[in-house]
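Engineer: here is my input, please return the structure:
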Amino acid sequence: MEFFAELAGSMLDNMERHLLGFLVPKDRLFALWLLSSGLIAWFVYRSVKGTRHAEDRTFLRFLFPGRVWSHPSAWLDLRYFVFNSIFGKFLLIGITAASTAFGYRLFAGGVAFTSVVGQGDLSLWAEFAISVSFMFFAMLVSDFLAWFCHWLQHKSPLLWQFHKVHHSAEVMHPVSNYREHPVDNLLYMSVIGAGYGVMMALVVRTLGYLPGMPMLLGMPVLMLLFNLAGYNLRHSHVWLRWPGKLSMIFPSPAHHHVHHSSHPDHLDKNFAFMFPIWDVVFRTYHMPEDNRDVKFGIGEGNAEDLTSCLRLYWVPFRDAWRVIRAQAKGEPFSMSKPAAPEKLPRTHEVHPAE
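Structural biologist: Presented below is the predicted three-dimensional model:
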């Protein structure tokens, strides 16, 4: 009985930390990130207000449109958020730290991690320059690892069965960011953690120590700026892209909207998290002028099994087993993605993405 009491207590503590994330800067729903996204959304609202495309007369209706909040998918996201806050995080405890330590030890040549964190014997300005450079380098490497892992999640029939949970959202709001299968997160965190550890080991062997990063609110300044620049609009109905080729350099909400779109022109595009340049380099970048063809989800008929919290958990395991059996028999297996442009008719009205 003591074991179950401790388990229940841990689950409640985990749920409390998850649900009070708006007080924690490292959480995706931290109040400051939500407020900054709301402010950017207000500027978007002002830019479209009074045009023939404006469907919402007040900012409140623009921010919380009925077409989003009357959709069952929006409320499934909220239920799954609570459900996953209790159960889903147990699988991920320590994964990132363990994989980072593994990657570091593999390439560090026996140099203990605790003995290399700090500053070198350099001037203050030189150390600051190295610190800023290391921050950009580390974020760039991490984003490449994220791009590669994300690419695998889309290209592997087995991994897609778990990743499609995230793409099954047919409307999006900031909590949709949490519609993730634990196995999907397990792979993501393991790959990035191990790769980051290797990167740290190589930096230590090059410099003789591991530089720090400029930090604010407990995170690298670059990550803080990224969160302030409309992070929570990435999973929302508010379409915002930067003008010209800026979207190839700086991530915009529209970059991720296209990634979530089920239109055939948008499939398997825009895998990068912070730096769209990886998509440009590997030719997975796509940015339309407007959102007329952006339609969230995994295509008609493909999300019918993913309609409850429990099904979001177990259906991927069922489908993954089907993939394994099909591959063992040498049979083809459908990735459950739209296959031809004619399956999704083009629309011609521009509005915040549905």
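Engineer: from here on, just use CA atoms for contacts and neighbour counts.
Structural biologist: Noted.
Engineer: so residue 320 touches residue 163, yeah?
Structural biologist: No. Residue 320 is beyond contact range of residue 163, at 11.0 Å (criterion: C-alpha atoms under 8 Å).
Engineer: the two: who's more crowded?
Structural biologist: residue 163 (23 against 18; other C-alpha atoms under 10 Å).
Engineer: over to the more buried one. Which of the three states is it?
Structural biologist: Three states are possible here, and by DSSP: H, G, I helix; E, B strand; the rest coil the one that applies to residue 163 is helix.
Engineer: and if you look at residue 236?
Structural biologist: coil.
Engineer: the residue lying closest to it once chain neighbours are set aside: what's it in contact with?
Structural biologist: Counting by C-alpha to C-alpha, 6 or more residues apart in numbering, residue 236 lies nearest to residue 173, which is 4.2 Å off, once chain neighbours are set aside. Neighbouring residues of residue 173 by C-alpha atoms under 8 Å, 6 or more residues apart in numbering: 74, 232-233, 235-237.
Engineer: before we go on, could you also do this sequence so I can check it against the first one:
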Amino acid sequence: MQMEIDTPLNLFLNGSNRIFWGYLIASVLIASVWYIRKDRSISLSRLKAYWLNADSKLDYRYFLVNWVFKKLLILPVLLSGQTVALWTLDNLNAVAEPLFLPWYYRDIVLCYTLSLFVIGDFSRYWLHRWMHTNRWLWKFHQVHHSPESLNPLTFYRLHPVEIILFALRHAIVAGVITGIFIFCFGARVDLYTVLGGNVFVVILFSFTGNLRHSHIRLGYGRWLEHLLVSPAQHQTHHHPESMQKNLGSVLALWDLLFGTLKLSQDAPLNQKFGLGVGKRQNFDSVTKIIINPFFDIYTIIRRKLK
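Structural biologist: Next up is the predicted model:
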């Protein structure tokens, strides 16, 4: 059997990834309709200015660096969801007998799929919020907010420390939920998927997910934006004056419940992104993206010790 070599290209071929080619095509179609409705012209010069500006070129380079960090340096040594699931199951078995509840298989799969989606999205909200409110973690997360021009690969402009934290979050949440379900229902645990991704994520998010990091101001309307985060809402989150708003990933419900919701209709109309005037230069190269957050933290510590 020939072993498949994992490459960055596979991210475009796997339906469980945001930049799967099908989602990108869907985003292009939606963006084209949006432009036509706005009576805007699409010219080669405008496309070149957007896709080949300094921020976009940096995102393309850092996309490869991000993949190297994940595949070669981070993921092999991180805690896995399977390890957490076994640990959870062992601890539950130590205090009680497995329940083996007689639910229908379809109900188990539906409940498991929905639990992973809802609890996973809830945990992403709080970790993302923590990245903004904790002065130390913000030094790493500001890397993601540094570009003043957004494109789908801006999603991958994350500092390695943030990559580690979100990978651990996923392993813990998925592992604990899986362990609990195995304890309750035995080995009859499965996931409803579409193109390899959680069916709820694919249906509710994937086809417009790539427009979140773009200049396509696509809103969902006031009612729906109380439930789902629209591309326009996430673009508002990248506005220098609104970075504490719209911290949710898929569900806007968490922003509504915890006071961080901002509807796209209530946000400034100008497409202004980044950290503010003069701050982009702190993260305008791959080296600066990786090193400067540590220098910022060192500076804070040094000032405190004086």
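Engineer: TM value for the aligned chains?
Structural biologist: After superposition, the two chains reach a TM-score (TM-score structural alignment, normalised by the length of the second structure) of 0.86; 295 aligned residues with a C-alpha RMSD of 2.6 Å.
Engineer: would TSV of the contacts of residue 173 of the first structure with neighbour count and distance to residue 295 of the first structure be doable?
Structural biologist: Listed next are those as TSV, based on neighbours: other C-alpha atoms under 10 Å; distance: C-alpha to C-alpha, whole Å:
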residue	neighbour count	distance to residue 295 of the first structure
74	20	15
232	25	18
233	26	16
235	23	13
236	25	12
237	26	10
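Engineer: closest one of the residues you listed to residue 101 of the first structure?
Structural biologist: Closest to residue 101 of the first structure out of the contacts of residue 173 of the first structure is residue 232 (30.5 Å), distances taken as C-alpha to C-alpha.
Engineer: map the closest one across to the second structure for me.
Structural biologist: Correspondence of residue 232 of the first structure to the second structure, assessed by TM-score structural alignment: residue 210.
Engineer: can you check residue 193 of the first structure too?
Structural biologist: Under TM-score structural alignment, residue 193 of the first structure pairs with residue 171 in the second structure.
Engineer: contacting residues for the nearest residue to its match once chain neighbours are set aside?
Structural biologist: Nearest non-adjacent residue to residue 171 of the second structure, counting by C-alpha to C-alpha, 6+ apart: residue 81, 4.0 Å away. Listed by C-alpha under 8 Å, 6+ apart, the contact partners of residue 81 of the second structure are 170-176.
Engineer: go ahead and confirm residue 136 of the second structure touches residue 297.
Structural biologist: Yes. Between residue 136 of the second structure and residue 297 there is a contact at 6.6 Å, judged by C-alpha under 8 Å.
Engineer: quick one: the strands in the stretch 1-150 of the first structure?
Structural biologist: In the stretch 1-150 of the first structure, no segments count as strands under DSSP state E, counting those that start in this stretch.
Engineer: what ranges does it have for its helices?
Structural biologist: 2-19, 31-48, 59-63, 66-69, 72-87, 95-107, 124-155 (DSSP state H, counting those that start in this stretch).
Engineer: take the ones you listed and write them to a markdown table, including distance to residue 222 of the first structure.
Structural biologist: Shown next, in a markdown table, are these (distance: least, C-alpha to C-alpha, whole Å):
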| stretch | distance to residue 222 of the first structure |
| --- | --- |
| helix 2-19 | 24 |
| helix 31-48 | 14 |
| helix 59-63 | 27 |
| helix 66-69 | 31 |
| helix 72-87 | 27 |
| helix 95-107 | 20 |
| helix 124-155 | 8 |
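Engineer: among these, which comes closest to residue 212 of the first structure?
Structural biologist: helix 124-155 (5.6 Å).
Engineer: buried stuff in the closest one?
Structural biologist: Residues 127-128, 130-132, 134-136, 138-154 are the ones in helix 124-155 of the first structure that count as buried (16 or more other C-alpha atoms under 10 Å).
Engineer: just stretch 153-170 of the first structure next, same as before
Structural biologist: 153-154, 157-170.
Engineer: farthest pair within those?
Structural biologist: Farthest apart among those - using C-alpha to C-alpha - are 158 and 170, which lie 22.1 Å from each other.
Engineer: now which residue in the first structure aligns to residue 146 of the second structure?
Structural biologist: Under TM-score structural alignment, residue 146 of the second structure pairs with residue 168 in the first structure.
Engineer: hang on, the earlier thing: would you check that the match of residue 232 of the first structure makes contact with residue 27?
Structural biologist: Yes. When contacts are counted by C-alpha under 8 Å, residue 210 of the second structure is listed as touching residue 27 (6.4 Å).
Engineer: picking that back up, next SSE downstream of the helix or strand hosting the match of residue 193 of the first structure?
Structural biologist: Assigned by DSSP states H and E, residue 171 of the second structure belongs to helix 160-185. Note on helix 160-185 of the second structure: by DSSP H and E, the next helix or strand toward the C-terminus is strand 193-194.
Engineer: tell me what that next one is packed against?
Structural biologist: Applying 3 or more C-alpha pairs under 8 Å, 6 or more residues apart in numbering; DSSP states H and E, one finds that strand 193-194 of the second structure contacts no other helix or strand.
Engineer: what residues in the first structure pair up with it?
Structural biologist: Going by TM-score structural alignment, strand 193-194 of the second structure sits over residues 215-216 in the first structure.
Engineer: can you list contacts of that stretch?
Structural biologist: 221, 224.
Engineer: next, the mean deviation of that stretch compared to the second structure.
Structural biologist: With mean C-alpha distance after the TM-score superposition for the first structure, stretch 215-216 of the first structure departs from the second structure by a mean of 2.1 Å once superposed.
Engineer: tell me the counterpart of the residue nearest to residue 171 of the second structure in the first structure.
Structural biologist: Counting by TM-score structural alignment, residue 81 of the second structure corresponds to residue 100 in the first structure.
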